[in-house]
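>>> I would like to see how this sequence folds:
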Amino acid sequence: MYEASQGTGLYSLFPPLKFLSVIFALDLPMAMSYAPDRASGKIKLFFKAMGQMVPVKAVYGDTVLETAHKNGVNLEGACEGNLACSTCHVILEESLYKRLGEPSDKEYDLIDQAFGGTSTSRLGCQLKVDKNFENAVLTIPRATKNMAVDGFKPEPH
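The predicted structure is shown next:
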């Protein structure tokens, strides 16, 4: 039998959590540190990149691209959020995709050019963080395709 005096912190208050955390490799203190903080307009969401899940705090009103950059997540944004490339392409969970509004025609056109586009692909620069994103997982494709779509022709090196 587990004695409460043996544990520390949250586990001492709820001994079954200690047992469950060992079985399921739960990090309860970390999970609770990312609890929603609606009063400050912050929530947690996750970026999944190269098989790694990265929990981040996101601020309501920031774009997904801004959120990634503020949290050190490697999500490209070659056009700096001006809807002129597809390098901030993310893949959403189907449930989140359905809760969000439809992409614009321009965003659809760019998603068509994105590497590894799916039926739930969106551009991070066009998605504003709100309550729908709480605990959402946004997958970053393994590669991007950066093509100029506005007629810009780079000078030769």
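>>> use CA for all of it now, contacts and neighbours both
Will do.
>>> can you pull the contacts of L65?
When contacts are counted by CA atoms under 8 Å, 6 or more residues apart in numbering, L65 touches L75, E76, G77, G81, C88, G124, C125.
>>> cool, Q126 as well?
Counting by CA under 8 Å, 6+ apart, Q126 makes contact with T63, V64, G81, L83, E107.
>>> For burial, what's the neighbour tally of the third one?
This means G81. Number of residues near G81 (other CA atoms under 10 Å) recorded here: 19.
>>> need the contact list for the closest residue to it other than its chain neighbours.
Nearest residue to G81, sequence neighbours excluded (CA to CA, 6 or more residues apart in numbering): C125, at 4.8 Å. C125 makes contacts with T63, V64, L65, E66, G77, G81, N82, L83, C88, as judged by CA under 8 Å, 6+ apart.
>>> and for comparison, fold this next one:
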Amino acid sequence: MIVSVIDREGKSHELPAKPGQVLMRVLRDADMGLKAECDGCCACATCHIYVDNDWYGKLDAPADEEQDMLDEAFDVQENSRLSCQITLTEETDGLKVVIAPDWD
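So this is what the prediction gives:
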């Protein structure tokens, strides 16, 4: 399966992934610029991404914990998610995301 990613410089990438992987780990392993400081514990929002509008509704809705962390993030949009909270499945093959701007 593939995840399509636009990095912070606007460059497009197609990253291989497997069902069951957490999106944050796929992005971090590919050096997409995510800090992911809490290592996926939903405690920092440094893995903030924007999910393509065509894909957003196909994902499970964000839990309250994720929504609370997004309230602390910068440049939040309606399609913002934390990549540590998205587990990839066969149904997410082709998922399109954009890496949110860095906080620094």
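>>> Aligned against the second structure, show me the partner of the residue nearest to G81 of the first structure.
When the second structure is aligned by TM-score structural alignment, C125 of the first structure is paired with C84.
>>> Wasn't that match part of a helix?
Yes - counting by DSSP: H, G, I helix; E, B strand; the rest coil, C84 of the second structure falls inside a helix.
>>> For E90 of the second structure, see how far away whatever residue of the second structure lines up with L83 of the first structure is.
In the second structure, the residue paired with L83 of the first structure is C42, using TM-score structural alignment. Using CA to CA, to the nearest Å, C42 of the second structure is found at 23 Å from E90 of the second structure.
>>> which of those two has more neighbours?
Each of C42 of the second structure and E90 has its neighbours counted (other CA under 10 Å); C42 has more, 21 against 11.
>>> Find the nearest non-adjacent residue to the more buried one, please.
E66 (6.3 Å).
>>> The equivalent of that neighbour over in the first structure sits in which helix or strand?
Alignment note (TM-score structural alignment): E66 of the second structure maps to E107 of the first structure. Per DSSP states H and E, E107 of the first structure falls inside helix 105-113.
>>> Which neighbouring elements make contact with that helix?
strand 121-123 (3 or more CA pairs under 8 Å, 6 or more residues apart in numbering; DSSP states H and E).
>>> Follow the chain on from the strand it packs on and name the next helix or strand.
strand 137-140.
>>> which residues in the first structure form helices?
In the first structure, the segments counted as helices under DSSP state H are 9-13, 15-24, 28-33, 64-70, 94-99, 105-113.
>>> Which among these is found nearest to K44 of the first structure?
helix 28-33 (9.4 Å; CA to CA).
>>> Please pull up the equivalent of G61 of the first structure in the second structure.
Per TM-score structural alignment, G61 of the first structure is aligned with G20.
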